[in-house]
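In: give me a 3D structure for the following:
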Amino acid sequence: MDTKLEDFKLRFAEINDAPLILELIRELADYEKMAHEVVATEEVLIESLFERKMAEVVIGEYKNAPVAFALFFHNFSTFLGRPGIYLEDLYVKPDMRGKGIGKMMLAFLAKLALERNCGRLEWWCLDWNEPSIQFYKQLGAVPMAEWTVYRVHDEALAELAVKFDG
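Out: Presented below is the predicted three-dimensional model:
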């Protein structure tokens, strides 16, 4: 898809993009100082993204070279009674930052949210990532200061699941 940025296009990822998606995920994790947490594989991405269709990926290309990605999925607001788009990851390669690529990708997701009759577009941001926080605020995003994210994973997830079966 053409964008308003010269030489920058967006496209939905295809199954043969699994190695590229994993490479970009690893770059993002390295930036976020979380590389040790990446356990995803190409096979897992193929199953989750293209076979089970649990999430979608948009690839940003500058002069036909991949420079960014956004991975997102639908959630649901019971209060709105409508779906939303949850942006799990947005990554722009460091040498391509400051060119409007991140803004264009978020604008595309906002447009997609409206086309899909979604009530909102939302994401998390690490507290220390001040450049991103300022960028998001300039776009009109507001932090949800009254909410705390909770997570159950690894052994705690297994232990909780066992409680269902007794």
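
In: could you use CA atoms for every contact and neighbour count after this?
Out: OK.

In: for the chain, what spans make up the helices?
Out: Secondary structure of the chain (DSSP state H): helices located at 18-31, 42-45, 101-115, 130-138, 154-165.

In: tell me which of those helices lies nearest to Val57.
Out: Comparing the helices of the chain by their distance to Val57 (CA to CA), the top pick is helix 18-31, with 8.2 Å.

In: what helices and strands are in contact with that closest one?
Out: Judged by 3 or more CA pairs under 8 Å, 6 or more residues apart in numbering; DSSP states H and E, helix 18-31 is in contact with helix 42-45, strand 65-77.

In: so which residue of this structure lies furthest out from the middle?
Out: What lies farthest from the middle of the chain is Gly166; by CA atoms, centre = their mean that is 35.8 Å.

In: gap between it and Glu159?
Out: 11 Å (CA to CA, to the nearest Å).

In: for the helices and strands packed on helix 18-31, which one sits closest to Glu130?
Out: strand 65-77 (19.6 Å).

In: just want the angle from that closest one to helix 18-31.
Out: Our comparison of strand 65-77 with helix 18-31, counting by axes from the mean of the first three to the mean of the last three CA atoms, to 10 degrees, yields an angle of 80 degrees.

In: list the buried residues of strand 65-77.
Out: 66-75 (16 or more other CA atoms under 10 Å).

In: dump those residues to a markdown table, plus distance to Leu87.
Out: Below are the buried residues of strand 65-77 laid out as a markdown table (distance: CA to CA, whole Å):
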| residue | distance to Leu87 |
| --- | --- |
| Pro66 | 19 |
| Val67 | 17 |
| Ala68 | 14 |
| Phe69 | 11 |
| Ala70 | 7 |
| Leu71 | 6 |
| Phe72 | 4 |
| Phe73 | 7 |
| His74 | 9 |
| Asn75 | 10 |
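
In: and this one, so I can compare the two:
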Amino acid sequence: MSDLHVRLATVEDTPLILQFIKELADYEELLSEVTATEAILRKTLFEDHKAEVIIGEVDEQPVAFALFFSNFSTFVGKPGLYLEDLYVKPEFRGAGFGKQLLAYLANLAVTRDYGRFEWWCLDWNTSSIEFYKRMGAKPMDGWTVYRVDGDALTDLAAKNVL
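Out: Below is the predicted model of the structure:
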């Protein structure tokens, strides 16, 4: 198998990015939750610059992607890199491409003088959990993720008394 070439995505990659998102969602059994469209991604990623994407290619064929953005740690006093999604097509897994994507992002975080590199992983995804641990990642025990979305988000926003 050939080497992986990693590059930053461009606006022309928008259909590919949506395809990768849907493949990942299908793998996670969450495809019905995908509401992203090419138009939304184009605006959010390439006009508003709210997140970035890298594409991994083998022989110019896209085989992997990662979507990430900056967050901020008040304790460290620096931004961090938050990995939202990492996906390698099933037929290309086990070749070290996930490790290469993580290393690329870690290098980006170091280059940008970020203090952390973080992500979430589904509890049932034991193969990914073990992979991340082998890369030096530590699970953050004692923390619970909370989310407000949909009607609950709208309702909470309506409570704003400013």
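
In: TM value for the aligned chains?
Out: After superposition, the two chains reach a TM-score (TM-score structural alignment, normalised by the length of structure 2) of 0.98; 162 aligned residues with a CA RMSD of 1.1 Å.

In: tell me the contacts of the residue farthest from the centre of structure 1?
Out: Going by CA atoms under 8 Å, 6 or more residues apart in numbering, Gly166 of structure 1 touches no other residue.

In: rewinding a little: from the buried residues of strand 65-77 of structure 1, which is closest to Ala40 of structure 1?
Out: Closest to Ala40 of structure 1, out of all of those and judged by CA to CA, is Leu71, at 13.7 Å.

In: how about that closest one, what's its partner in structure 2?
Out: When structure 2 is aligned by TM-score structural alignment, Leu71 of structure 1 is paired with Leu67.

In: not counting sequence-adjacent ones, nearest residue to its match?
Out: Distances taken as CA to CA, 6 or more residues apart in numbering place Val53 nearest to Leu67 of structure 2, at 4.4 Å, with adjacent residues excluded.

In: which residue lines up with that neighbour in structure 1?
Out: Match for Val53 of structure 2 (TM-score structural alignment): Val57.

In: quick one: its match and Leu28 of structure 1, what's the gap?
Out: 14 Å.

In: which residue is nearest the middle of structure 1?
Out: Asp89 (2.6 Å).

In: and it, what's its match in structure 2?
Out: By TM-score structural alignment, Asp89 of structure 1 lines up with Asp85.

In: quick check: chain neighbours aside, which residue is closest to the aligned partner of Ala39 of structure 2 in structure 1?
Out: Under the alignment by TM-score structural alignment, Ala39 of structure 2 pairs with Glu43 in structure 1. In this structure, Glu43 of structure 1 finds its nearest non-sequential neighbour in Ala18, 8.0 Å apart by CA to CA, 6+ apart.

In: my read is that that neighbour contacts Ser48, right?
Out: No. Using CA atoms under 8 Å, Ala18 of structure 1 is not in contact with Ser48; the gap is 10.5 Å.

In: please say which of those two ends up with more neighbours.
Out: Between Ala18 of structure 1 and Ser48, Ala18 has the larger neighbour count (other CA atoms under 10 Å), namely 20 against 14.

In: report the contact partners of the residue in structure 2 that that one lines up against.
Out: Structural alignment (TM-score structural alignment) places Ala18 of structure 1 against Thr14 in structure 2. Contacts for Thr14 of structure 2 (CA under 8 Å, 6+ apart) come out as 38, 41-42.

In: reformat those residues as CSV; add distance to Phe97 of structure 2 and neighbour count.
Out: What follows is the contacts of Thr14 of structure 2, written out as CSV (distance: CA to CA, whole Å; neighbours: other CA atoms under 10 Å):
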residue, distance to Phe97 of structure 2, neighbour count
Glu38, 26, 16
Leu41, 24, 19
Arg42, 26, 20
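
In: of all the helices of structure 1, which one is nearest Lys93 of structure 1?
Out: Per CA to CA, nearest to Lys93 of structure 1 of the helices of structure 1: helix 18-31, 8.1 Å.

In: buried residues, that closest one. List them.
Out: Quick answer for helix 18-31 of structure 1 (16+ other CA under 10 Å): 18, 21-22, 24-29.

In: what sits closest to Ile133 of structure 1 if chain neighbours are left out?
Out: Cys125 (7.1 Å).

In: next, count neighbours for that neighbour.
Out: Cys125 of structure 1 has 13 nearby residues by other CA under 10 Å.

In: that one corresponds to which position in structure 2?
Out: In structure 2, Cys125 of structure 1 lands on Cys121 (TM-score structural alignment).

In: from the buried residues of strand 65-77 of structure 1, pick the one nearest Leu114 of structure 1.
Out: Closest to Leu114 of structure 1, out of all of the buried residues of strand 65-77 of structure 1 and judged by CA to CA, is His74, at 12.6 Å.
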